Structure formats: C-alpha cells, structure tokens
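K.L.:
Next come a sequence and a model predicted from it.
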Amino acid sequence: MDIIDILKPKFVLMENVCDLFKFVDAFLGYHAVERLVYMNYQTRMGIMAARSYGVPQCRLRVFLWVANMMMVSIL
C-alpha cells in the first residue's frame, strides 16, 4: 500500500491466496480496501479459480482490481 501511495498509478492488479479472507475474519482484505478507498481509489475484489484460466492448479486466488479515481475521470 505504501508503494501505491507513493507512485499513485492509474491502475493496480493485486493477487493473493484466499487465506487473505480467513485470517482474523478477513481483516487484511477489509484493511486493504479501506486504505485504497482512503487514497481515492475505486476497488473491486473477487475470487477466481486458477483452473478456469488454463493454470494447472485447482486453487482459488483473490484478485483486487484498483483504479485511481482522479486519473480515470480525466480519461
């Protein structure tokens, strides 16, 4: 989050394991979204199965799509 705050990119895509939601009642996931919204980013979070996209694994992954609201409104 500190790197995003410093660089202020237009878009960010984060990926992690589903345990992000299991640890302390999803505190890490909620904290990430809360901090990004505070930095004026729009966020979407979802879970995707790697197998559905050609990856030879059957594990679930968490994706966080992020867009800088100031930059997107200019486009």
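P.N.:
Sure thing, it's come through. In this text, all values refer to a predicted model and were calculated from it rather than measured experimentally.
K.L.:
C-alpha only now, for contacts and for neighbours.
P.N.:
OK.
K.L.:
What residues does Val33 make contact with?
P.N.:
Residues near Val33 by C-alpha atoms under 8 Å, 6 or more residues apart in numbering: Thr43.
K.L.:
so it is in which element?
P.N.:
helix 27-38 (DSSP states H and E).
K.L.:
What are the buried residues along that helix?
P.N.:
By neighbour count on 16 or more other C-alpha atoms under 10 Å, the buried set for helix 27-38 is 29, 33, 36-37.
K.L.:
also this one, for the comparison:
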Amino acid sequence: MKKQAHRSKRRKNLSILLTSIMMISLILPAVPTHAAIENGDAVKVSILATTDVHANMMNYDYYSDKETNEFGLAKKQPS
C-alpha cells in the first residue's frame, strides 16, 4: 500500500511539474532569431517536404528511357 501511495504522489508531482513548464512556455515571449548576412546578399533557402518518397526522386523519365530536367529531386540540386 505504501508503494502505491508513493507512486501516486510521484505521478502527481510529475504532472504538476510538466503542467507548470508548459504554462511558463506559453507565458514567456518567443524571441525570434535572425542570421546576420555579412555581404548583404540575400540567401535562397528551399524547403522540401514530401510524403511520397517513391515517385520522381531522380530526374529520369522511365517512359521515354532518358534523363529529363522536367521533374525529380535532382532538379533542386544547386548548380
């Protein structure tokens, strides 16, 4: 019985701690960070996201049996 009471108290304390941390993170302001650009040139960033990783990863058209620059992940490669 003592072990169960200890476990219950520990779980309650953990719950209070995690709730407090979440509340504090909502109250504190988020501080945006900015990277310093040394030479003044803009930087282009491409963010790629997909859920369909099995299609058009390479720039190869299997229907015409040759490489292409119309699609594929290789098209995003910097030159």
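P.N.:
Perfect, thanks for sending it. The shown structure was predicted, so the numbers you read here are calculated from the model rather than taken from an experiment.
K.L.:
Would you give the TM-score for this superposition?
P.N.:
For these two chains in superposition, a TM-score of 0.23 is obtained (TM-score structural alignment, normalised by the length of the first structure); 26 aligned residues with a C-alpha RMSD of 3.3 Å.
K.L.:
re earlier: from the buried residues of helix 27-38 of the first structure, pick the one nearest Arg44 of the first structure.
P.N.:
Using C-alpha to C-alpha, the shortest approach to Arg44 of the first structure within the buried residues of helix 27-38 of the first structure belongs to Val33, at 8.4 Å.
K.L.:
can you give me the strands for the first structure?
P.N.:
For the first structure, the strands defined by DSSP state E occupy 11-17, 41-49, 60-68.
K.L.:
Name the nearest residue to the most centrally placed residue in the first structure, ignoring sequence neighbours.
P.N.:
Central residue of the first structure (C-alpha atoms, centre = their mean): Leu64, 1.9 Å from the mean position. Leaving aside its chain neighbours, Leu64 of the first structure sits nearest to Met45 (4.5 Å; criterion: C-alpha to C-alpha, 6 or more residues apart in numbering).
K.L.:
check contacts around that neighbour.
P.N.:
62-65.
K.L.:
Alright, calling it a day.
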